[in-house]
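Q: Provide a 3D model corresponding to the input given below.
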Amino acid sequence: MSGEVRQRYMQANYIDVGSTDSTYAFMGAGFSELNESPSAQTSSKRYINDKAQTKRVTGYDWSSSFNTDQIRSEEAVDFICKIGELQKVGGDAETDYVIVDLDQKVGDTGSSYHARKFHVAVEISNFENNDGEMAASGNLLQIGNLTEGTFDTNSKTFTASV
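A: Predicted coordinates for the structure are as follows:
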């Protein structure tokens, strides 16, 4: 039995670009790469009665790499580029990031979907010149634990699960 491979467009990404209230901007136009890396951390131990190691997942070192063209009229792109251009650090380089599963609708009506929210540090690695067109690349680096919940794509609001 075979199934369909999940398509990338079924996952939407939003970044909080607001300074006071949550103001999520869609990360679409401009972004040519946005890859999630859970990077499970493990430990291993061999017990005296076993030939093989016992391994366990002990945590995660989550990050999401990105590449974007500098389409500065896109709020998400402009927000990320300003962090690198102004060399912001600490809390000034942190925000919330939400991954929305558009193939996992919550409820029969409305525009709410399963989502995961991460508090992240925005690391800008490079500003590139691609044949005269400017681009930026870097990573979103997780701070603390993720929060599972729902995201309403119309109101652009995240609600944590109970």
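
Q: switch to C-alpha atoms for all contacts and neighbour counts from now on
A: Noted.

Q: let me know the secondary structure of the residue lying farthest from the centre of the chain.
A: Distance from the centre of the chain peaks at N49, with 42.6 Å (CA atoms, centre = their mean). For N49, the assignment made with DSSP: H, G, I helix; E, B strand; the rest coil gives coil.

Q: same question for A76.
A: helix.

Q: please apply the same query to D92.
A: helix.

Q: V77 versus that one, what's the distance?
A: To V77, D92 is 16 Å away according to CA to CA, to the nearest Å.

Q: of these two, which one has the most company?
A: Here D92 and V77 are compared on neighbour count by other CA atoms under 10 Å; more neighbours surround V77, at 26 against 12.

Q: got the contact list for that one?
A: V77 makes contact with M27, G30, T68, D69, Q70, I71, according to CA atoms under 8 Å, 6 or more residues apart in numbering.

Q: among those residues, which one has the most neighbours?
A: Neighbour count (other CA under 10 Å) singles out T68 as the most crowded of those, with 24 neighbours.

Q: how about the contacts made by the closest residue to that one other than its chain neighbours?
A: Closest residue in space to T68, ignoring its immediate chain neighbours: F31 at 4.2 Å, by CA to CA, 6 or more residues apart in numbering. F31 is in contact with F66, N67, T68, D69, counting by CA under 8 Å, 6+ apart.

Q: alongside the first, I'd like the structure of this one:
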Amino acid sequence: MAETRNVIADYLNIAESGVTEEYALMGVGITKLDESFGAQSEGKCYIHQKTKSNSIKSYEEEFSFESELISDEKVVMALYNVGRNNLTGKEAEKDYIRVETFRPISGAENTYAARKFRVAVEVSDCSGDGGENLTVSGSLKAVGDFVDGKFDKTTKKFTALGES
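A: Model prediction:
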């Protein structure tokens, strides 16, 4: 049986300072959050072939999002404020954790397989027609490689593989 979208839980570090962590569930207000692996391939057609031989050389991971602008939802406002305040560089980056709740960690209650990303928040639009809800959309673009690990949904703590 196929899994439904709710088996992936997404958390964003909404803390103001880069020193502390305050992970909040990307839930209320978020209407879409898709993962695009962005595999980059390279192909060569050797002189004895009719068809190229391809290999994957890198990834450009990206998570496109859409949300309603709900002013009392911390995650939505953290995303919106990046665009509103025209943040750039490190100021536009956040930590993002993608939790696979369909992959529980044996012997650890409320703990699941997860990947931690550093992402550049790209807010592309804040829009809405007359009488309609405002929406905010954009992408979370991976900065470097992700860290594989586990996430405790109770304590909201990420632990990299190999750490205790």
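
Q: can you calculate the TM-score here?
A: Overlay of the two chains. TM-score (TM-score structural alignment, normalised by the length of the first structure): 0.94; 159 aligned residues with a CA RMSD of 1.1 Å.

Q: show me where the second structure has helices.
A: 74-84 (DSSP state H).

Q: now do the strands in the first structure.
A: Under the criterion DSSP state E, the first structure carries strands at the ranges 11-16, 24-26, 31-37, 40-45, 54-60, 63-69, 94-105, 112-130, 133-152, 157-160.

Q: what about the shortest one, how far off from the second structure?
A: By that I understand strand 24-26 of the first structure. For strand 24-26 of the first structure, the mean deviation from the second structure after alignment is 0.6 Å (mean CA distance after the TM-score superposition for the first structure).

Q: show me how far that strand is from its chain's centre.
A: Centroid displacement of strand 24-26 of the first structure relative to its chain, using CA atoms, centre = their mean, to the nearest Å, is 12 Å.

Q: for it, buried residues please.
A: Buried residues in strand 24-26 of the first structure, counted by 16 or more other CA atoms under 10 Å: Y24, A25, F26.

Q: cool, and the longest one?
A: Buried residues in strand 133-152 of the first structure, defined by neighbour count with 16+ other CA under 10 Å: 135-143, 147-152.

Q: which one of the buried residues of strand 24-26 of the first structure sits closest to T58 of the first structure?
A: Y24 (31.5 Å; CA to CA).

Q: tell me if I'm right that that closest one and I15 touch.
A: Yes - using CA atoms under 8 Å as the test, Y24 of the first structure is close enough to I15 to be in contact (5.2 Å).

Q: one step back: let's have the contacts of F31 of the first structure in JSON lines, adding distance to K117 of the first structure.
A: Below are those laid out as JSON lines (distance: CA to CA, whole Å):
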{"residue": "F66", "distance to K117 of the first structure": "17"}
{"residue": "N67", "distance to K117 of the first structure": "20"}
{"residue": "T68", "distance to K117 of the first structure": "21"}
{"residue": "D69", "distance to K117 of the first structure": "24"}
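
Q: of these, which is the nearest to V122 of the first structure?
A: Taking CA to CA as the measure, V122 of the first structure lies nearest F66 of these, at 10.2 Å.

Q: how about the nearest residue to the closest one, chain neighbours excluded?
A: Excluding the flanking residues, the one nearest F66 of the first structure by CA to CA, 6+ apart is L34, at 4.4 Å.

Q: how about the one you found, what does it touch?
A: Counting by CA under 8 Å, 6+ apart, L34 of the first structure has contacts S64, S65, F66, N67.
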